[in-house]
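[1] structural data only, the sequence is not supplied:
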């Protein structure tokens, strides 16, 4: 795993620095881009990225602006999907990547939908992890309860307890090592004294708070997507209702649907079954020599 940075031009804030984690062979012909959820960061994909790298892919897991190692926006109103999408599109262009597969969790999936529906999209295969063409407003309220809180924690154990609570939907059978690593990767030293803070700009909450609660209806966007798409759903997810997921198998790109039990929003993609199914769909099955099967 390599840590990379690049200054990318944006229309809204001028040049900003993007950070991403790169796995696998830099010369690999297949490139998979991983984009995280609202308060998360690139390390969410560490386990599945390693699995895809073993299958022969080059994997780029990016920190969306305001999270992880990427720059914070000067204007908090720019923390929005319509701003992120062209920035990440420009980033891919500057890296010379004309075709990629895209794995997006929640917000990362919404960004992927915008890019995939656009003209001359570079996305050849798309995985949406627990987000779809319609998000009911009732599912957004719990997110607002923790989004962007500028909390201070005494130690990493306190961070872990917090994450186990707010991200219980990641799954009921995740090992303790997952949660310890999540705590370490999701926090940073407070900087102005002892303790730890979450690894994002607290201002990411402001656009969310300023909006009146409303359903998010992206069916028109969904209808414009043409690339093969895999829709991943947590069986207990409030964000992607079962009826919406089924509708998405019949409309737009007619997604393939896989539902994982014992999790809600969103499947962690860190459990063996989840890793295998998603990585196989994107990259093909792993063989004993670490290469993908061509059968």
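    Structure received. Note that the coordinates shown come from a computational prediction; the quantities given were computed from them, not determined experimentally.
[2] drop to CA atoms for contacts and neighbour counts, all remaining ones
    OK.
[3] can you give me the neighbour number for the closest residue to residue 173 other than its chain neighbours?
    What sits nearest to residue 173 in space, not counting adjacent residues and going by CA to CA, 6 or more residues apart in numbering, is residue 262, at 7.6 Å. Neighbour count for residue 262, taken as other CA atoms under 10 Å: 15.
[4] ok, residue 262 - contacts?
    For residue 262, the contact set (CA atoms under 8 Å, 6 or more residues apart in numbering) comprises 171-173, 234-236.
[5] and for residue 253, the neighbour number?
    17.
[6] isn't there a strand covering it?
    No: according to DSSP: H, G, I helix; E, B strand; the rest coil, the state of residue 253 is coil, so it is not within a strand.
[7] my guess is it contacts residue 223. True?
    Yes: under the criterion of CA atoms under 8 Å, residue 253 makes contact with residue 223 at 7.1 Å.
[8] I'd like to know how far the residue nearest to residue 173 sits from residue 273.
    In this view, residue 262 and residue 273 are 12 Å apart by CA to CA, to the nearest Å.
[9] thought residue 283 was touching residue 52, still the case?
    Yes: Residue 52 lies in contact with residue 283 (CA under 8 Å); the separation is 6.5 Å.
[10] ok, now which ones touch residue 89?
    Residue 89 neighbours (CA under 8 Å, 6+ apart): residue 115.
[11] which stretches of the stretch 151-295 of the chain form strands?
    Using DSSP state E, counting those that start in this stretch, the strands of the stretch 151-295 of the chain run over 187-189, 196-198, 216-217, 229-234, 256-260.
[12] for the stretch 1-150 of the chain, what spans make up the helices?
    Assigned by DSSP state H, counting those that start in this stretch, the helices in the stretch 1-150 of the chain fall at 46-54, 81-94, 107-117, 141-146.
[13] switch those helices over to TSV; also include distance to residue 215.
    Shown next, in TSV, are those (distance: least, CA to CA, whole Å):
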stretch	distance to residue 215
helix 46-54	31
helix 81-94	15
helix 107-117	14
helix 141-146	11
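[14] residue 246: which of those helices is closest?
    Taking CA to CA, helix 107-117 is the member of these nearest to residue 246, at 17.1 Å.
[15] residues in contact with the closest one?
    Here helix 107-117 has contacts from 34-38, 81-82, 84-86, 89, 102-104, 121-123, 126-129, 131-132, 221-222, 224-227, using CA under 8 Å, 6+ apart.
[16] from the centroid of this protein, which residue is nearest?
    In the chain, the C-alpha nearest the mean C-alpha coordinate belongs to residue 36, at 2.0 Å (CA atoms, centre = their mean).
[17] quick check, that one in contact with residue 60.
    No: look at residue 36 against residue 60 with CA under 8 Å: they stay out of range, at 11.5 Å.
[18] list the buried ones in stretch 243-252?
    Within stretch 243-252, the residues scored as buried using 16 or more other CA atoms under 10 Å are 244-245, 248-249, 252.
[19] what about versus this one:
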């Protein structure tokens, strides 16, 4: 696998400064930049296979969104929301000196990409949305919200890895080694040697504060943002996804950027892009 570099950039929230870590693959002087952003409880390491495969063409940059992985935790968990994440990405792009970028976003990473791509003079010139859209199924949000912020601790890595596999089964079929990697990337040991999750339990604070009214308002704002996107867009959907309903994906194809829709069979929320057949969809769209 191609070598990567781990770097950090200092970002600002209303509560102060924080460091955001990112993995960078490929030639650091390459002006063609692909930014890949993970889902709510995942990390930059999710993109190792895809970043390695595309680093011959791109400088691939995979951040750990604040509160996760190698990045700092926010002093005020109320700021674990898309506007803060978009702001952090603008800072990252300035650090990369990237005037134009291509963007791949899984779930939350797609919402961040939508927010950035919808802005006037946006640097995002091509956008891949992986199993996400402006309207998200509330029962799937509740399913995800149920395990975010749970203080789970395990005595052995194998026990912890089984837990990660159980909550990640919608990712679809993976080999034992791939499940191990998916677990290892999001587990760490605490000072007592217990295996815990890599992210700030405070991520759950804004999720728990969400009411049906707030969700409705957020959805209306997301559709407005989506309709403002003008760059070429690819929409990927896990064919069995409970988060992005088929009717929402269909509606997305006829408004806003009118993306091409690709369904990944046998997968729910969300395709991992570990495998060559999935990576090929991205390569063909971005470079074809």
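    Nice, I can see it. Quick caveat: nothing in here was measured; it's all calculated off a predicted structure.
[20] so the residue sitting furthest away from the middle of structure 2 versus residue 33 of structure 2, what's the distance?
    Largest separation from the mean C-alpha position in structure 2: residue 192, at 30.2 Å (CA atoms, centre = their mean). Distance from residue 192 of structure 2 to residue 33 of structure 2, counting by CA to CA: 41 Å.
[21] how about residue 74 of structure 2?
    Taking CA to CA, one finds residue 74 of structure 2 at 27 Å from residue 33 of structure 2.
[22] between the two, point out the one with more neighbours.
    The neighbour comparison of residue 74 of structure 2 against residue 33 (other CA under 10 Å) goes to residue 33, with 27 against 23.
[23] aligned counterpart of the more buried one in structure 1, please.
    Under the alignment (TM-score structural alignment), residue 33 of structure 2 pairs with residue 31 of structure 1.
[24] related to what we said a few turns ago, so which of the contacts of residue 262 of structure 1 is the most crowded?
    That'd be residue 234 among those, by other CA under 10 Å, with 27 neighbours.
[25] trace that one over to structure 2, please.
    Match for residue 234 of structure 1 (TM-score structural alignment): residue 238.
[26] I figured that match hits residue 129, correct?
    No: judged on CA under 8 Å, residue 238 of structure 2 makes no contact with residue 129 at a distance of 11.4 Å.
[27] what's the burial count for residue 216 of structure 2?
    Residues contacting residue 216 of structure 2 under the criterion other CA under 10 Å number 12.
[28] how far away is residue 98 of structure 2 from residue 197 of structure 2?
    In terms of CA to CA, residue 98 of structure 2 sits 32 Å off from residue 197 of structure 2.
[29] neighbour count winner among those two?
    Per other CA under 10 Å, whichever of residue 98 of structure 2 and residue 197 has more neighbours is residue 197, with 27 against 17.
[30] does the more buried one touch residue 152 like I think?
    Yes: using CA under 8 Å, residue 197 of structure 2 is in contact with residue 152, at 7.3 Å.
[31] thought residue 166 of structure 1 was touching residue 145?
    No: at 9.2 Å, residue 166 of structure 1 and residue 145 do not qualify as touching, with contact defined as CA under 8 Å.
[32] quick check: neighbours shared by the two?
    Common neighbours of residue 166 of structure 1 and residue 145 (CA under 8 Å, 6+ apart) do not exist.
[33] how far does stretch 117-124 of structure 2 stretch from one end to the other?
    Span of stretch 117-124 of structure 2 from end to end, CA to CA: 5 Å.
[34] what comes up buried for it?
    117-118, 122-124.
[35] what's the most distant pair in those residues?
    Across the buried residues of stretch 117-124 of structure 2 (CA to CA), the longest gap, 10.1 Å, separates 118 and 123.
[36] ok, back up a step: closest to residue 93 of structure 1 among the contacts of residue 262 of structure 1?
    Among the contacts of residue 262 of structure 1, and counting by CA to CA, the member closest to residue 93 of structure 1 is residue 234, at 32.7 Å.
[37] quick check: that closest one touching residue 268?
    No: using CA under 8 Å, residue 234 of structure 1 is not in contact with residue 268; the gap is 9.4 Å.
[38] what about residue 166 and residue 145 of structure 1, which has more around it?
    Of the pair residue 166 of structure 1 and residue 145, residue 166 is the one with more neighbours under other CA under 10 Å, namely 14 against 10.
[39] not counting sequence-adjacent ones, nearest residue to that one?
    Per CA to CA, 6+ apart, closest to residue 166 of structure 1 is residue 146, 7.4 Å.
[40] quickly note the distance from that neighbour to residue 108 of structure 1.
    For residue 146 of structure 1, the distance to residue 108 of structure 1 - CA to CA - is 18 Å.
[41] same thing with residue 75 of structure 1?
    Taking CA to CA, one finds residue 75 of structure 1 at 21 Å from residue 108 of structure 1.
[42] more neighbours: those two, which one.
    residue 108 (26 against 11).
[43] what sits closest to the more buried one if chain neighbours are left out?
    Counting by CA to CA, 6+ apart, residue 108 of structure 1 lies nearest to residue 35, which is 4.5 Å off, once chain neighbours are set aside.
[44] residues near that neighbour, how many?
    Residues near residue 35 of structure 1, counting by other CA under 10 Å: 29.
[45] ok, the aligned residue in structure 1 for residue 24 of structure 2 - contacts?
    Superposed on structure 1 with TM-score structural alignment, residue 24 of structure 2 falls opposite residue 22. Neighbouring residues of residue 22 of structure 1 by CA under 8 Å, 6+ apart: 1-4, 58-61.
[46] now render the residues you listed as a markdown table, adding distance to residue 46 of structure 1 and neighbour count.
    Output for the contacts of residue 22 of structure 1, formatted as a markdown table (distance: CA to CA, whole Å; neighbours: other CA atoms under 10 Å):
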| residue | distance to residue 46 of structure 1 | neighbour count |
| --- | --- | --- |
| 1 | 9 | 13 |
| 2 | 11 | 9 |
| 3 | 12 | 13 |
| 4 | 15 | 13 |
| 58 | 13 | 23 |
| 59 | 10 | 31 |
| 60 | 10 | 27 |
| 61 | 8 | 26 |
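[47] mapping these onto structure 2, which are still in contact?
    Here the contacts of residue 22 of structure 1 are checked against structure 2 with both residues aligned by TM-score structural alignment, their matches' CA atoms under 8 Å, and the contacts held in both are 2-4, 58-61.
[48] can I get those in a markdown table including distance to residue 279 of structure 1?
    Shown next, in a markdown table, are these (distance: CA to CA, whole Å):
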| residue | distance to residue 279 of structure 1 |
| --- | --- |
| 2 | 20 |
| 3 | 22 |
| 4 | 23 |
| 58 | 12 |
| 59 | 11 |
| 60 | 14 |
| 61 | 14 |
